[in-house]
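Participant: coordinates for the following, if possible.
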Amino acid sequence: MQLLEIQSSVRQDRSVSRTLVSKFIYQWQLFHPEAQHQLRDLGQQPPALITAEWVAANQTPAQDQTETTKALLAESDALIAELFECDRIVIGVPMYNFGIPAHLKAYFDNVIRVGHTVGYNRDTATFKGLLTEKQALIISSRTGSYAPETPAATMDFCVPYLQFLLNFLGIQHVDYVEVPYQGMGGKIQQQATETAIARLMELAEVW
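Facilitator: The predicted model follows:
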């Protein structure tokens, strides 16, 4: 069993998503002491943005790759290898301006590649994710509550987008724990955080 931790907050200290991801992983490892753990910290080491040269290299057939094109794709290849090697993925993601951090978007731009993580059937014009038999958990902090079936849910372009991308890659088992009302202070923030932690501790036992 191998767990891949993906952190996307730009903050190290006082990051709610980082703190709760760490709490969850610590509890989860108590039930899986044999599991290996790898950290991919996008907040501290953002992946490179894709460029026109990157796109051209990605579209170059394997037999025609050069040292230059291979170098352009090296980071993407490494990120994809991590995904294939892991069994569980935990993503800590704060909501930035109703969406995901830019460096998390850059990460998915690097790992969503036809022929590598996604198959494409030209006859039916359909895609098939290749990262199967994996589970993912999204832990998302935000200043308000954007829970499903609430009035603000339509403004959440963070978690639904992530869920779609993970499903597109073939990861169909995706759990989600919202950490709302962060930065508001007082009892409402404390209660929301405690509720999220309690949910994560329960999930760690069965996930």
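Participant: use CA for all of it now, contacts and neighbours both
Facilitator: Will do.
Participant: going along the chain, name the strands of this protein.
Facilitator: 2-7, 36-41, 88-94, 118-121, 126-129, 135-141, 173-179 (DSSP state E).
Participant: now for Glu149, how many residues are close by?
Facilitator: 8 (other CA atoms under 10 Å).
Participant: one more to line up against the first:
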Amino acid sequence: MKLWHIDSSVLGENSASRNLTAKIVGHERALHQGLDVSYLDLAVLPLAHLSPAHIGAMFGHPPSDETTKADIARGSALIDTLFAADIIVIGAPMYNFGIPSQLKALFDRLLVAGKTFKYGADGNPVGLVPGGKKVIVASTRGGLYAPGNPASSLDHQETHLTALLHFIGLTDITFVRAEGLALPDNKEPAMAKAETEISKI
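Facilitator: As a prediction, the model looks like this:
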């Protein structure tokens, strides 16, 4: 069994989402002996954001510079990692109501027409990623954005991530959420609650 562990926070050891993804992966290792884990740190080794050269390559115009060639090849390899994984663990902190730009850059490489999705005869998208994969997202945010909170309409983090995953056929998604981390005396209880949720997965 294979697990793909993805972190995107820029906060290093101070990151709540990294703390939670590490615990999720540890929990999955305990559940699945011999689990093969691949790790991607998007803060340490970010993908380049899409450029005219990247778009040109999609339409049969290979880039001339070696840096862009290598970056495009890396993106293609990450699709292979996606297809091979049985479990995908994503650390997704909220930055300004959305996901980190480096995580968005990854999905810009994973959402590729003809590879991970296609449009059916009726014009609706069809995910091409094989079914049966489980996605666990460590969602962290400073405020309170869960349904029922006054600021819930500002959540473009979990909603966006859900849309991206569903688009390519990944629908078995579990969010382990720790929110209100910037509120006085709330961080420790929020993290403890999230860790309890991990133990029940």
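Participant: care to give me the TM-score?
Facilitator: In this superposition the chains share a TM-score of 0.91, using TM-score structural alignment, normalised by the length of the second structure; 197 aligned residues with a CA RMSD of 1.8 Å.
Participant: indicate which one of the strands of the first structure is closest to Asn110 of the first structure.
Facilitator: strand 118-121 (12.3 Å; CA to CA).
Participant: same for that closest one, what does it pack against?
Facilitator: strand 126-129 (3 or more CA pairs under 8 Å, 6 or more residues apart in numbering; DSSP states H and E).
Participant: contacts for the strand it packs on?
Facilitator: The contact list for strand 126-129 of the first structure, computed with CA atoms under 8 Å, 6 or more residues apart in numbering, reads Thr117, Val118, Gly119, Tyr120, Asn121, Asn167, Phe168, Leu169, Gly170, Ile171.
Participant: so how far is that strand from its chain's centroid?
Facilitator: How far strand 126-129 of the first structure lies from its chain's middle: 19 Å, per CA atoms, centre = their mean, to the nearest Å.
Participant: quick check: that strand compared with the second structure, mean distance?
Facilitator: Once the two models are superposed, strand 126-129 of the first structure sits on average 1.3 Å from its counterpart in the second structure (mean CA distance after the TM-score superposition for the first structure).
Participant: which residues in the second structure does that strand match up with?
Facilitator: Counting by TM-score structural alignment, strand 126-129 of the first structure pairs with residues 124-127 of the second structure.
Participant: what are the buried residues along the matching stretch?
Facilitator: Pro125, Val126, Gly127 (16 or more other CA atoms under 10 Å).
Participant: which of these sits closest to Val89 of the second structure?
Facilitator: Gly127 (19.2 Å).
Participant: tell me the span between the first and last residue of stretch 48-66 of the first structure.
Facilitator: 20 Å (CA to CA, to the nearest Å).
Participant: chain center to it, what's the gap?
Facilitator: So, by CA atoms, centre = their mean, the centroid of stretch 48-66 of the first structure is 24 Å from its chain's centroid.
Participant: for stretch 60-71 of the second structure, same thing?
Facilitator: 25 Å.
Participant: what residues sit buried inside that stretch?
Facilitator: Under 16+ other CA under 10 Å, the buried positions of stretch 60-71 of the second structure are Pro63, Thr68, Lys69, Asp71.
Participant: contact partners for the first one?
Facilitator: Contacts for Pro63 of the second structure were tallied using CA under 8 Å, 6+ apart; they are Ala53, His54, Gly56, Ala57, Lys69.
Participant: so which two of those residues are the farthest from each other?
Facilitator: Gly56 and Lys69 (11.7 Å).
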